[in-house]
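Asker: Following is a predicted model, sequence given first.
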Amino acid sequence: MRDQLVELLSRQANLFQEAPLHVTTLAWVALGPTPDGTTETSDRHALRTRIIDHYRYPFDQLLQGSDAREELDNFDLELVMCQLVGPVAFARLTGLRAIDRQDCEQIVDDFLAAHRRVADGPKRQPAVRKRASRAASSG
């Protein structure tokens, strides 16, 4: 699972690094809702949802799979996405650094250390693993 997470995050980092920042930012902002509530807003929301689903799908598949259920404690899937991809996005948006594979390994290792299922010893209060419903995100 670690290697798969590192690979997914590394690919995401490469996509972020190769995308022209200004054009990508403007395109993303353009997908936001407009205040008039027209059909165009619904279409933009549907497109935004589709883009998000496309990029998070491989993470969802891996983190909701049997290996993750066996190895990791319960967690909030959306928060995990923020924890894993957030540092990559932040580094790109701020220009602090280009995230490389070694950085992705560190991010994944930190995530796994925080969420590994503990066989013995004190238990952390687990968060409830959830997946956003389509109805809630479209309303």
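Answerer: That came in fine, so what should we check first?
Asker: From now on I want contacts and neighbour counts done on CA atoms only, so please keep to that.
Answerer: OK.
Asker: what packs against the longest helix along the chain?
Answerer: The longest helix of the chain (DSSP state H) is helix 39-63. Judged by 3 or more C-alpha pairs under 8 Å, 6 or more residues apart in numbering; DSSP states H and E, helix 39-63 is in contact with helix 2-18, helix 77-94.
Asker: Now with 7 Å, please.
Answerer: Helix 39-63 sits against no helix or strand, with contacts defined as 3 or more C-alpha pairs under 7 Å, 6 or more residues apart in numbering; DSSP states H and E.
Asker: Buried residues, the next helix or strand after that helix. List them.
Answerer: Using DSSP states H and E, the next helix or strand after helix 39-63 towards the C-terminus is helix 66-71. Residues of helix 66-71 classed as buried: residue 68 (neighbour count, 16 or more other C-alpha atoms under 10 Å).
Asker: Comparison target, given below:
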Amino acid sequence: MSGGRTDPRPARSRARLLEAATTLLNSGGPSAVTVDAVLRGANVARATLYRHFSSGTDLLAAAFQSLIPPAPMPPEDGSLRDRLTGLLQAFAEHIAEAPALLTAMNWLALGRDLEQMPDTHASSDSEEVRTLRERIAQQYAAPFDAIFDSPQTAAELVEFDRATAMTLLVGPLVTARLSTLVDADYRETVRASVEGFLHVYGRPAASEQP
């Protein structure tokens, strides 16, 4: 620092590293983001990379963060069924248009296997990996919390585990995307997901109660 001004060079070198990693991730997936390839693309020294990121795995996690867009939010009005349907339709489009999201989730699902990757510094518990995992979990829970915290949900549904509910609702969309039916029409999948969720957790009608 000189004259109270911060040296801009570290910020520039970090930005070059992230740009190179993101480009490789977009073009070739996680396996393309090797330390050597990033160093060539960013034109920086290996020591510079490790000043910013403790491992190539941390750099890859940071690159994923830069590619994941904000999650969609549910409609503010309508019945519980309509709000869930609107949110899942938005999620279906989101999943189709943001492949980095599914790639990141699959990569994070490796868990401890990340430590077996060819990077001696790699750790599935590193700060960047934890940050990515927490961001995905929190960001994609928020739209469902907006519905699950509503008076509609309290009035129409029995008590349920939110993580299980999200799996029941979003799981079929992820499966459809990962299948060979890349251009599949998600509307029937969304309808079935919502109806299945309401069937499992919906309060019985007064005429059905014992």
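Answerer: Noted; the coordinates are in hand. All of these numbers come straight from a predicted model, not from anything done at the bench.
Asker: Superpose the two chains and report the TM-score.
Answerer: Once superposed, the chains reach a TM-score of 0.71 (TM-score structural alignment, normalised by the length of the first structure), with 121 aligned residues with a C-alpha RMSD of 2.8 Å.
Asker: quick one: the longest helix of the first structure to helix 77-94, angle?
Answerer: Computed with axes from the mean of the first three to the mean of the last three C-alpha atoms, to 10 degrees, the direction of helix 39-63 of the first structure lies at 110 degrees from that of helix 77-94.
Asker: dump the residue contacts of the most centrally placed residue in the second structure.
Answerer: Centroid check for the second structure by C-alpha atoms, centre = their mean gives residue 136 as the closest residue, at 4.0 Å. Residue 136 of the second structure makes contact with no residue, according to C-alpha atoms under 7 Å, 6 or more residues apart in numbering.
Asker: Counterpart of it over in the first structure?
Answerer: When the first structure is aligned by TM-score structural alignment, the residue opposite residue 136 of the second structure is residue 51.
Asker: What of residue 87 of the second structure?
Answerer: So, by TM-score structural alignment, residue 87 of the second structure is matched to residue 8.
Asker: gap between its match and residue 36 of the first structure?
Answerer: Plainly put, residue 8 of the first structure is 38 Å away from residue 36 of the first structure if you go by C-alpha to C-alpha, to the nearest Å.
Asker: which one of those two has more residues nearby?
Answerer: With neighbours defined as other C-alpha atoms under 10 Å, residue 8 of the first structure and residue 36 compare such that residue 8 has more, 18 against 8.
Asker: How about the contacts made by that one?
Answerer: Residue 8 of the first structure neighbours (C-alpha under 7 Å, 6+ apart): none.
Asker: What of the one 5 residues further on?
Answerer: Residue 13 of the first structure sits next to 88, 99 when contact means C-alpha under 7 Å, 6+ apart.
Asker: tally of neighbours for residue 40 of the second structure?
Answerer: Neighbours of residue 40 of the second structure under the rule other C-alpha under 10 Å: 13.
Asker: My error: substitute residue 115 of the second structure in the last question.
Answerer: With other C-alpha under 10 Å as criterion, residue 115 of the second structure counts 16.
Asker: correct me, but it touches residue 122?
Answerer: Yes: here residue 115 of the second structure reaches residue 122: they are 5.4 Å apart, a contact under C-alpha atoms under 7 Å.
Asker: what about residue 76 of the first structure, distance to residue 70 of the first structure?
Answerer: Going from residue 76 of the first structure to residue 70 of the first structure by C-alpha to C-alpha gives 16 Å.
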